[in-house]
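A.B. asks: what follows is a protein structure lacking sequence information:
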């Protein structure tokens, strides 16, 4: 029996953890720094090598930017609130019965999670406000996310015709004007506690940073660092998070350093390495009460997972 939707205030959604698949956080070019709507007008085609010998390919007619990233995280956070506890038992039983991870991604349990929400609720949860322009921006972002296909297969160079395909999200408008949004199995797998591919992203910690500048995008991409742990990364690699495929300008590097300073003001510990490190930083991700509670609920991985940046 399908669980009835639960209405949650926007504040509760933003305070919940998004259990995000690492492909969403780590895949270069899936989300990038964009300006106006015209900047979205290019083909999206991004590959990610997952665990269990599964390759993931994201394809869509438009590029995705910061708003799309935040909205997807908001949907994952809300899905976790509505479904995680009720489906965890079925999830573990189904996975135990299905040894093939690729088959699991296309099983019945992995394709039945829906999120009930509204344009206004999503706009407020990602810090866009609730005005008409904000609702239009959310609508356009949902259309871009809904146009993305997620392909999973065995080979990195496989043709799409040989891979399994799902929409990243499917948006259905309800009679009362609310939205019913179905998530791709890849997203659900992480949300339900996939043992090797998920990471935690606290939406409120990102929305609390300035909407302008680069700090929000860097915080999303730097979520490969586990809560309370640290990693080392150079300024050139950080620039690839924002503008994959091209070198940053001197001004852009300056703005990245400014964004790192903003992260430092929001609980991240950012320390430049001594020369001759060439702009390499040691970055520690904060561990607050919400992060600690979520970490205690997480299923321990079968084997240690190396950091992937």
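C.D. replies: Noted; the coordinates are in hand. Source: prediction; values computed, not measured.
A.B. asks: only C-alpha atoms from now on, for both contacts and neighbour counts.
C.D. replies: Fine.
A.B. asks: where's the closest residue to residue 29 other than its chain neighbours, which helix or strand?
C.D. replies: Nearest non-adjacent residue to residue 29, counting by Cα to Cα, 6 or more residues apart in numbering: residue 244, 5.7 Å away. Using DSSP states H and E, residue 244 sits within no helix or strand.
A.B. asks: mind listing what residue 244 touches?
C.D. replies: By Cα atoms under 8 Å, 6 or more residues apart in numbering, the contact list for residue 244 reads 28-29, 32.
A.B. asks: show the contacting residues for residue 168.
C.D. replies: Counting by Cα under 8 Å, 6+ apart, residue 168 touches 145-150, 183-184, 187.
A.B. asks: most neighbours among those residues, which one?
C.D. replies: Neighbour counts for those (other Cα atoms under 10 Å) peak at residue 187, which has 28 neighbours.
A.B. asks: against residue 29, how distant is that one?
C.D. replies: Distance of residue 187 to residue 29, computed by Cα to Cα, to the nearest Å: 18 Å.
A.B. asks: ok, now residue 284?
C.D. replies: 24 Å.
A.B. asks: try residue 184
C.D. replies: 19 Å.
A.B. asks: over to residue 38?
C.D. replies: 17 Å.
A.B. asks: so if I had to pick from these two, which one is more boxed in?
C.D. replies: Legend: neighbour count by other Cα under 10 Å for residue 38 and residue 29, higher for residue 29 (21 against 10).
A.B. asks: correct me if wrong: residue 52 contacts residue 104.
C.D. replies: No. Applying Cα atoms under 8 Å as the test, residue 52 and residue 104 come out as separate, 11.2 Å apart.
A.B. asks: the more surrounded of the two?
C.D. replies: residue 104 (21 against 11).
A.B. asks: second structure follows, compare the two:
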């Protein structure tokens, strides 16, 4: 029997969550999500990624058997946005369970595939092809493992968790029962000053194409209103996880320019410094903040949408 309460508030007319709160793992690990050639054969060998965070005390290794693409970002963002919305008024210390990878999960998403599609901006919610895309993405995301090693800690000591889990038999009935790894869970529950998370604005993300969606996700490390320099190589690495080959260079430039134009339509600013080939990116502030903020003179001037 399927618990029908899982699907409450999944219907038409229900408001869509405005943000998704992430930890650094799902945003900063280069090459975890990338723009994939739809005609390329998926690799069968295990692919490993590793990254030492800026804090310098934790090494994170992610492992998976297949590369993850834009559809996987959409599904993950949809799940995290649903969780962020459902737990936004719940203080973390009122939820019993793990804070360090052990014990019961404190955050759980039970919802329909239709709800995921609506929140993620994925295909036609409820349609067979959309449901198939979500199920395939869930299978890939559940296959990812996250290993945490504390630098300076006991040799060989590490914590390994699934990136996400999808438990129960609800998938066959059009629903999911998803939990998240402990650090992503902590970011979803973050509410106090000093608790860190990276924010993806779903109202910006839903209408973006594949490359723009991936670039938007990777740029979530920027604070709202922040302006930072990026080289073209870095932007390409955000999308493809590697430096382009000569044969792919022209096509990738075209895709990158297209993604930048889409983000400009969502309020982001891209200004190129012709002298250095550096692109200055400004993340927009929420409309409510912009409306209340004093006007200020424009900063660096340059040419928009040219890489």
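C.D. replies: On my side now, so go ahead. Keep in mind it's a predicted model, so treat the numbers as computed, not measured.
A.B. asks: ok, and the closest non-adjacent residue to the counterpart of residue 54 of structure 1 in structure 2?
C.D. replies: Aligned counterpart of residue 54 of structure 1 in structure 2: residue 58 (TM-score structural alignment). Leaving aside its chain neighbours, residue 58 of structure 2 sits nearest to residue 150 (4.7 Å; criterion: Cα to Cα, 6+ apart).
A.B. asks: just to revisit the earlier point, which of the contacts of residue 168 of structure 1 are still contacts in structure 2?
C.D. replies: Among the contacts of residue 168 of structure 1, the contacts conserved in structure 2 (both residues aligned by TM-score structural alignment, their matches' Cα atoms under 8 Å) are 145-150, 183-184.
A.B. asks: for residue 81 of structure 1, state which of the residues you listed is nearest.
C.D. replies: For those, the residue nearest residue 81 of structure 1 by Cα to Cα is residue 183; the value is 14.1 Å.
A.B. asks: do a quick rundown of the helices in structure 1.
C.D. replies: Listed in chain order, the helices of structure 1 (DSSP state H) span residues 10-14, 22-26, 66-97, 101-104, 119-125, 132-146, 185-191, 203-207, 215-221, 235-242, 250-265, 289-297.
A.B. asks: closest one to residue 47 of structure 1 among those?
C.D. replies: Of all these, helix 22-26 comes closest under Cα to Cα, at 8.8 Å.
A.B. asks: that closest one aligns to what range in structure 2?
C.D. replies: Counting by TM-score structural alignment, helix 22-26 of structure 1 corresponds to 24-28 in structure 2.
A.B. asks: show which residues not belonging to that stretch make contact with it.
C.D. replies: 32, 60, 184, 197-198, 217-218, 220-221.
A.B. asks: check stretch 77-95 of structure 2 too.
C.D. replies: 17-22, 106-109, 116-117, 119-120, 186, 188-191, 202.
A.B. asks: try stretch 223-234 of structure 2
C.D. replies: 222, 243, 277-286, 307.
A.B. asks: got a PyMOL select line for the buried ones in these?
C.D. replies: For the buried members of the contacts of stretch 223-234 of structure 2, the matching PyMOL selection, counting by 16 or more other Cα atoms under 10 Å, is:
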select buried, resi 278+279+280+281+282+283+284+285+307
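A.B. asks: can you add distance to residue 94 of structure 2 and give the contacts of stretch 223-234 of structure 2 back as JSON lines?
C.D. replies: Conversion of the contacts of stretch 223-234 of structure 2 to JSON lines gives the following (distance: Cα to Cα, whole Å):
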{"residue": "222", "distance to residue 94 of structure 2": "30"}
{"residue": "243", "distance to residue 94 of structure 2": "46"}
{"residue": "277", "distance to residue 94 of structure 2": "50"}
{"residue": "278", "distance to residue 94 of structure 2": "46"}
{"residue": "279", "distance to residue 94 of structure 2": "44"}
{"residue": "280", "distance to residue 94 of structure 2": "42"}
{"residue": "281", "distance to residue 94 of structure 2": "39"}
{"residue": "282", "distance to residue 94 of structure 2": "37"}
{"residue": "283", "distance to residue 94 of structure 2": "34"}
{"residue": "284", "distance to residue 94 of structure 2": "33"}
{"residue": "285", "distance to residue 94 of structure 2": "31"}
{"residue": "286", "distance to residue 94 of structure 2": "29"}
{"residue": "307", "distance to residue 94 of structure 2": "48"}
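A.B. asks: now for the contacts of stretch 223-234 of structure 2, which pair is the farthest apart?
C.D. replies: Going by Cα to Cα, the pair spanning the contacts of stretch 223-234 of structure 2 furthest: 243 and 286, at 33.2 Å.
A.B. asks: quick revisit: would you mind giving the contacts of residue 168 of structure 1 as JSON lines with distance to residue 5 of structure 1 added?
C.D. replies: Conversion of the contacts of residue 168 of structure 1 to JSON lines gives the following (distance: Cα to Cα, whole Å):
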{"residue": "145", "distance to residue 5 of structure 1": "22"}
{"residue": "146", "distance to residue 5 of structure 1": "21"}
{"residue": "147", "distance to residue 5 of structure 1": "25"}
{"residue": "148", "distance to residue 5 of structure 1": "25"}
{"residue": "149", "distance to residue 5 of structure 1": "26"}
{"residue": "150", "distance to residue 5 of structure 1": "26"}
{"residue": "183", "distance to residue 5 of structure 1": "15"}
{"residue": "184", "distance to residue 5 of structure 1": "18"}
{"residue": "187", "distance to residue 5 of structure 1": "19"}
